[in-house]
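**Q** Provided below for reference: sequence and predicted model.
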Amino acid sequence: MTQQTRETRETQETAVPQSAADAPACPPAEPPGLAQGWCALSALHGRIESHIERALQTAHDLSVREFSVLNVLSEQHDGPGGHLRMHQVADSVVLSQSATTRLVTRLEERGLLSRFLCPDDRRGIYTNVTPDGLTLLVEARPTHDGALREALKDAAQRPELAPLVTAVETLAPPE
């Protein structure tokens, strides 16, 4: 085997799919078990997130994580005092503290969030969505929701994902 062939083969074996939508379906398990269900759930999540990510980036220059942070903070935005501490933001969007700090910094640099010291505990930092952040969220929500519906519709066509799509749809409150 030549060096070039070996390198090509190693690259192919260790290559990561470009998106979760490109990832292969879970291998069949006999009998289907917990790992198979987890694999299907992971595939569904990846397909949906990838689809929403592309739609938000294209239309609003916004990532799924950025949208999630704006959304979480907007739900706390009930006038003065509507804010969260950084660790609460991290917990809400399921990111590490350091990843959340970097994400909030990017959004703050874009004027979409603001941070300020907690008046009762000077060690704590609050994060708040700005009016520009709320405006962008309102503009991006239809894109997000439409992409979510499209991704669920597409996933429902795959036999291994259809039961999970049905479960997700039953969790949603009626519109």
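**A** Great, that's in hand.
**Q** switch to C-alpha atoms for all contacts and neighbour counts from now on
**A** Fine.
**Q** so residue 128 lies in a strand, does it not?
**A** Yes: Residue 128 sits within a strand when classified using DSSP: H, G, I helix; E, B strand; the rest coil.
**Q** please, where are all the helices along this protein?
**A** 3-14, 34-60, 64-76, 86-93, 97-109, 131-155, 162-171 (DSSP state H).
**Q** what about versus this one:
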Amino acid sequence: MTATDPALTALSQGWCALSLLHGKIEAHIERALQAKHDLSVREYSLLDVLSRQHDGEGGHLQMKQVADAVVLSQSATTRLVTRLEDRGLLLRYLCPTDRRGIYTNVSDAGLELLRAARPTNEAALRESLDTAAENPELAPLVRAVEALRIPA
């Protein structure tokens, strides 16, 4: 393949369109969450991921799993956890079966904020997808996102 190969060009154009769609959606959601709830997209994502933990087998996530879920490095995730813990939205405690392990749970205040922010997140996502669907280059990607049904 060369830089002028039509397949490479199409692939690059598709990647650029996907990146553009992601950027537009994230920026719109960021503005909405910041304005109404003083939350960033990353903070919201972290609260959401951690709120889905449970006490059953494999129910608590290790920091690497959390980092993967919110698409951050482990060190950035640790700093984010610390910031949210300082705001009273998260709690850390030692794993009862392995004293080397530390769990992170969403506090009651964090759950309340997450419940309040969910409709804002959903509305901003819907708005940004509707706007993007008006762009002929982004419309196929919007349809693909809307068609996804990922099992929980």
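**A** In hand now; what should we look at? What you see is a predicted model; the values in this text were computed from it and never measured.
**Q** just name the most buried of the helices of structure 1.
**A** Comparing those on average neighbours per residue, with mean count of other C-alpha atoms under 10 Å, the densest one is helix 64-76 at a mean of 19.
**Q** against structure 2, where does that helix fall?
**A** Using TM-score structural alignment, helix 64-76 of structure 1 lines up with residues 41-53 of structure 2.
**Q** tell me the spacing between the residue most central in space within structure 2 and residue 70 of structure 2.
**A** Centroid-nearest residue in structure 2: residue 45, 3.8 Å away (criterion: C-alpha atoms, centre = their mean). Computed with C-alpha to C-alpha, to the nearest Å, the distance linking residue 45 of structure 2 and residue 70 of structure 2 is 6 Å.
**Q** what do you get for residue 122 of structure 2?
**A** Taken as C-alpha to C-alpha, the spacing of residue 122 of structure 2 relative to residue 70 of structure 2 amounts to 17 Å.
**Q** again with residue 112 of structure 2
**A** Counting by C-alpha to C-alpha, the gap from residue 112 of structure 2 to residue 70 of structure 2 is 20 Å.
**Q** do the same with residue 16 of structure 2
**A** When C-alpha to C-alpha is applied, the distance between residue 16 of structure 2 and residue 70 of structure 2 equals 22 Å.
**Q** please apply the same query to residue 50 of structure 2.
**A** Counting by C-alpha to C-alpha, the gap between residue 50 of structure 2 and residue 70 of structure 2 amounts to 10 Å.
**Q** and if you look at residue 40 of structure 2?
**A** Remark: distance between residue 40 of structure 2 and residue 70 of structure 2 (C-alpha to C-alpha) = 12 Å.
**Q** residue 138 of structure 2 too?
**A** Relative to residue 70 of structure 2, residue 138 of structure 2 is positioned 24 Å away (criterion: C-alpha to C-alpha).
**Q** what of residue 33 of structure 2?
**A** Per C-alpha to C-alpha, residue 33 of structure 2 is found 16 Å from residue 70 of structure 2.
**Q** kindly report the same for residue 51 of structure 2.
**A** Here the distance between residue 51 of structure 2 and residue 70 of structure 2 works out to 13 Å (C-alpha to C-alpha).
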